[in-house]
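1. Coordinates for the following, if possible.
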Amino acid sequence: IIKSGEALEKMGKVDTIAFDKTGTLTYGRLEVSDLLSFDDALDENGLLSLAASAEAKSEHPLGKAIVSCAKARNVKLSESETFQMTAGRGVSANVSGRQLLCGNERYLKENGVVLTEPVRAALARLREQGKALVLAAEGARCIGVIALSDTLRPEAAKMIRRLNAMRTKTVLLTGDHQKTADYFASRVGIEEVRAELLPEEKVAAIARLQSENRTVCMIGDGINDAPALKCADVGAAMGSMGSDIAVEAADIALMNDDLSNIPYLKRLSDAAVHTIKLSILLSMCINFLAVALSVMGLLNPTTGALVHNAGSCLVVFIAALLYDRKFDMPPDAGSA
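-> Purely as a prediction, here's the structure:
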């Protein structure tokens, strides 16, 4: 759904498209794949119980996936108190008298948590596999790591190749760790990666691209993407899986979540801009010609009015040619 003609016109001028990762390049169907406890008193289910209890009130996809895993395993959850969520970082909560932190590595370090060598080694290994990580901490020590896996959309790599063939720059903007971001970027063919970004840092990254005289489209799906969608020249949200806030903030909603529509949308917008320019040029030429003929006495008022209306009909006809038009997609850049 393209919400306005202005959005369609701006999309035709876009030369850079920035993508979020989770829920955009991937399906966003996160599943817990690894539960690593670094507390001798905690087994896997014990770690899952604490983390899920802390995340129970979270709206973040990672938190929801952890809670879903706990419920699927019939792990008992405890009521959390003093719940506080920090966007782009994690949550803190008091669970059964234990003050817990659950979030990314940056969040834990900001709160004075020290990561031991075994924890750092586990993080490096899991990131090499492209997994999203949630660290759990109590006090100043990390008590566990929960890894979540996601599946790359099969059309993502082909879509990026087509955009590259159309000379459209692609950028990955994500809150994930650099290694995780690099893993997914390498699989789809995105060369420019900016990782470990908070929501406000995504906005700054968009603004930086715009300062380079680039017209930027941002494509995302989550609550954290809404500010960046608003900041971009054109914001596009994944419609069926995306958050209501992201869809509301966007200029375009991809209702079937099919990334292969992005190159088509770019081609359609390019054609719309070309048609607008052609229509304006033809309309001006017809009007100037009619004025010149009228001045020379070769065109009476009645005929002039007919010529003017004929020009308007021509403009409408040219615009109507875009309806249900099929666009040939460029061959994949780098394909045989």
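2. from here on, contacts and neighbour counts on C-alpha atoms
-> Fine.
3. Just give the nearest non-adjacent residue to residue 115, would you?
-> Once flanking residues are discounted, residue 115 sits nearest to residue 142: 6.3 Å by CA to CA, 6 or more residues apart in numbering.
4. Measure how far the helix or strand containing the one you found is from the centre of its chain, please.
-> Per DSSP states H and E, residue 142 falls inside strand 141-149. Offset of strand 141-149 from its chain centre (CA atoms, centre = their mean, to the nearest Å): 25 Å.
5. Just the residues contacting it, thanks.
-> 30-39, 47, 62, 113-116, 119, 123, 126, 130-137 (CA atoms under 8 Å, 6 or more residues apart in numbering).
6. And for stretch 268-282?
-> Residues from elsewhere that reach stretch 268-282 (CA under 8 Å, 6+ apart): 8-13, 311, 315, 318-319, 322, 327.
7. how about this one, so we can line them up?
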Amino acid sequence: MSNRNTNLSEEEMKTYRVQGFSCTSCASTFEKNVKELPGVQDAKVNFGASKVSVQGKTTIEELEKAGAFENLKVRDEKEQKIETEPFWRQKETIKVYLSALLLVVSWGLAAQLGEEVLLPKVGYAASILIGGYSLFIKGVKNLSKLQFDMNTLMTIAVLGAAIIGEWGEGATVVILFAISEALERYSMDKARQSIESLMDIAPKEALIRRGNEEMIVHVEDIQINDIMIVKPGQKLAMDGMVIKGTSTLNQAAITGESVPVTKTIEDEVFAGTLNEEGLIEVKVTKRVEDTTLSKIIHLVEEAQAERAPSQAFVDKFAKYYTPVIVILAFLIAVMPPLFGGDWSEWVYQGLAVLVVGCPCALVVSTPVSIVTAIGNAAKNGVLIKGGIYLEETGALKAIAFDKTGTLTKGVPAVTDIVNFSGNEDDLLLITAAIEKGSQHPLASAILRKAEESGLRYNEVSVEDFQSITGKGVKAKVNNQIYYVGSPKLFEELHENLETDRRKKINDMQTQGKTVMVLGTEKEILSFFAVADEMRESSKDAIGKLNNIGIATVMLTGDNYRTAEAIGKQAGVSTIKADLLPEDKLNLIKELRDNHNSVAMVGDGVNDAPALAASTVGVAMGGAGTDTALETADIALMSDDIRKLPYTIKLSRKTLAIIKQNITFSIAIKVLALLLVIPGWLTLWIAIFADMGATLLVTLNALRLLRVKDK
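-> Here you go, the predicted model:
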């Protein structure tokens, strides 16, 4: 029964990829057309990722009919990209060639015979019809529904030019508009290439062994627990776990790190990574749609659909701006002639205002920047979950780091054991038996030390285990209650510590070690000093962040001396220690009050409240944990915080480019409109202002592809 329901829900909501979108208004029209198809309950177009999700029953043929106005090509989400004809060989472009040829011939005839002769006018009219046929059909349809988009405005302008006798300019406008649209489409496709290239990273089939038989199997048909055989020089098709062999894998596609990583038995490996040296056998652990690479692609595409705050402003502005321009153009065309002006001259000015008024450049300025930046980040191993987080990262003033597992490797080891009573092995055995039930990262160091010493702590009976939040644990072993925790816990239990013991603790803490104490309500039995190694990348990353004016703060539950030793080594500007989980949360809120925009960097699990309270939550090592991918606003796919300065650089550059694009788009329109006052605005200037602005904002946004991770 459950299978049937699953199939039904899959049938109801299906996603298709679309080729040919050039502007957001075309995407909106397509979405509207799809919603009107029989059998379709709802549809949602993702312009950034060039996808449409359809609820209900329909076919690819029906969807392509809905997109015929823009000659859109639709394919199933899982199908390979359709290789389209090159731009210069497309049917629409051939029409432009023919139209341009007729225009040039008509110009020549007009120069020889004069503009008033019928033959050049016939040539201009033919040029307009051939080059603008599809434009007119869309424009007239929109006009009948009182929808004023680029096609409507251009149709009115060209027909108006023909009516007042400006045939040559009308034909030129049609050709320049067609060229502009084609170049826009090319630019958007270029911006989307980052994601298209991610899709092509993993092979579509793999060599699989089932039982004693080896076969080439398509990824869709590979099952969990299949054995995948990967030879040197091949890419992995699926996520899995190495069960035989050792090799180095280049994981750049997933983590952005080009330095190969050694993988051996029981290590996790990802689809899309390159096996460089040895033959390995991998047990498949995920279906193709659940692989880390698939999740990255899905999350990035969803991110590209998320509207950034600047885009929401632009869309709202364009909504009111276009009708205002139509009214303004009408007034310019009609009012001066009513007071004695020349009808032909002012109608011409009004038509030029219509062309200038198209908000294409303004509307495309933000999405093309967001799509390009998020795609670039994904290729460099940084997953940004939406335009809003991209913009907020660009505005960050402070970044808070969790210490353990973020600035440090998170693999602590016991460095010193100081005994005050009893046998060292016996005390280590009791401590390990109690810490077995603890979730604290330092507990693992005690357990590893006990294993190295050959102590069987699993066989020790532990009763009445209880966690003391932020301080330690207590439990009963052999009818004696023991406490394991921080020195602070024993200061509370014993009221104060003896001078020599306090000095010993201070000495070890000054060396950057964390001290854990084993004792009873009456006496201290043993000290365990545990140290966590600093990541090589931390100092470099913190230095770069300090240099670009970001306040760096380290948050830790450790004591202040240990925190200071690590903090000074890393170079953070502020150290906050002895923190309980709620203290971290309160500190993030305090930082937000002081700095307005704050990021929190953690592992995505233990630091969930602080990550949620920050402006931007950044999770480490997203490649290995689904939690990090799902909960964070930004996931660093590798365990390398050196990706943070790159992310901030990219975000700041994106913000700058969006501001430049919006300013330029509005400025060029205002400048062109001001030319109406002396009567200098022509259809030529109008179309060049519109086309030029659109191309320049798109090319400016494509500069984001060049931001490198250095």
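8. if we can go back for a sec, can you give me the neighbour number for the residue nearest to residue 115 of structure 1?
-> Residue 142 of structure 1: 23 surrounding residues under other CA atoms under 10 Å.
9. In structure 2, what sits opposite it in the alignment?
-> Here residue 142 of structure 1 is matched to residue 524 in structure 2, going by TM-score structural alignment.
10. Then residue 84 of structure 1?
-> In structure 2, the residue paired with residue 84 of structure 1 according to TM-score structural alignment is residue 466.
11. give the contact list for its match.
-> Residue 466 of structure 2 sits in contact with 473-475, where contact means CA under 8 Å, 6+ apart.
12. Kindly confirm my reading that it forms part of a helix.
-> No. Residue 466 of structure 2 is assigned strand when assessed by DSSP: H, G, I helix; E, B strand; the rest coil, not a helix.
13. before we move on, back to that, moving C-terminal of the strand holding residue 142 of structure 1, what's the next helix or strand?
-> Counting by DSSP H and E, the element after strand 141-149 of structure 1 in chain order, helix or strand, is helix 156-165.
14. The next helix or strand after that next one vs structure 2, average distance?
-> The C-terminal neighbour of helix 156-165 of structure 1 among helices and strands, as given by DSSP H and E, is strand 169-173. Strand 169-173 of structure 1 differs from its equivalent in structure 2 by a mean of 1.5 Å after superposition (mean CA distance after the TM-score superposition for structure 1).
15. what helix or strand is the residue nearest to residue 176 of structure 2 when sequence neighbours are not counted on?
-> Excluding its sequence neighbours, the residue lying closest to residue 176 of structure 2 (CA to CA, 6+ apart) is residue 687, at 7.1 Å. Assignment of secondary structure by DSSP H and E places residue 687 of structure 2 within helix 683-702.
16. Return the set of buried residues in that helix.
-> 683, 685-702 (16 or more other CA atoms under 10 Å).
17. Identify the residue of structure 1 aligned to residue 558 of structure 2.
-> Checking TM-score structural alignment: residue 558 of structure 2 goes with residue 176.
18. Oops, could you answer that again for residue 475 of structure 2 instead?
-> Checking TM-score structural alignment: residue 475 of structure 2 goes with residue 93.
19. just checking, its match touches residue 83?
-> Yes. Contact criterion CA atoms under 8 Å: residue 93 of structure 1 and residue 83 qualify, at 4.4 Å.
20. Any idea how many residues pack against residue 502 of structure 2?
-> Neighbourhood size, residue 502 of structure 2 [other CA under 10 Å]: 12.
21. Report the contact partners of it.
-> Per CA under 8 Å, 6+ apart, neighbours of residue 502 of structure 2: none.
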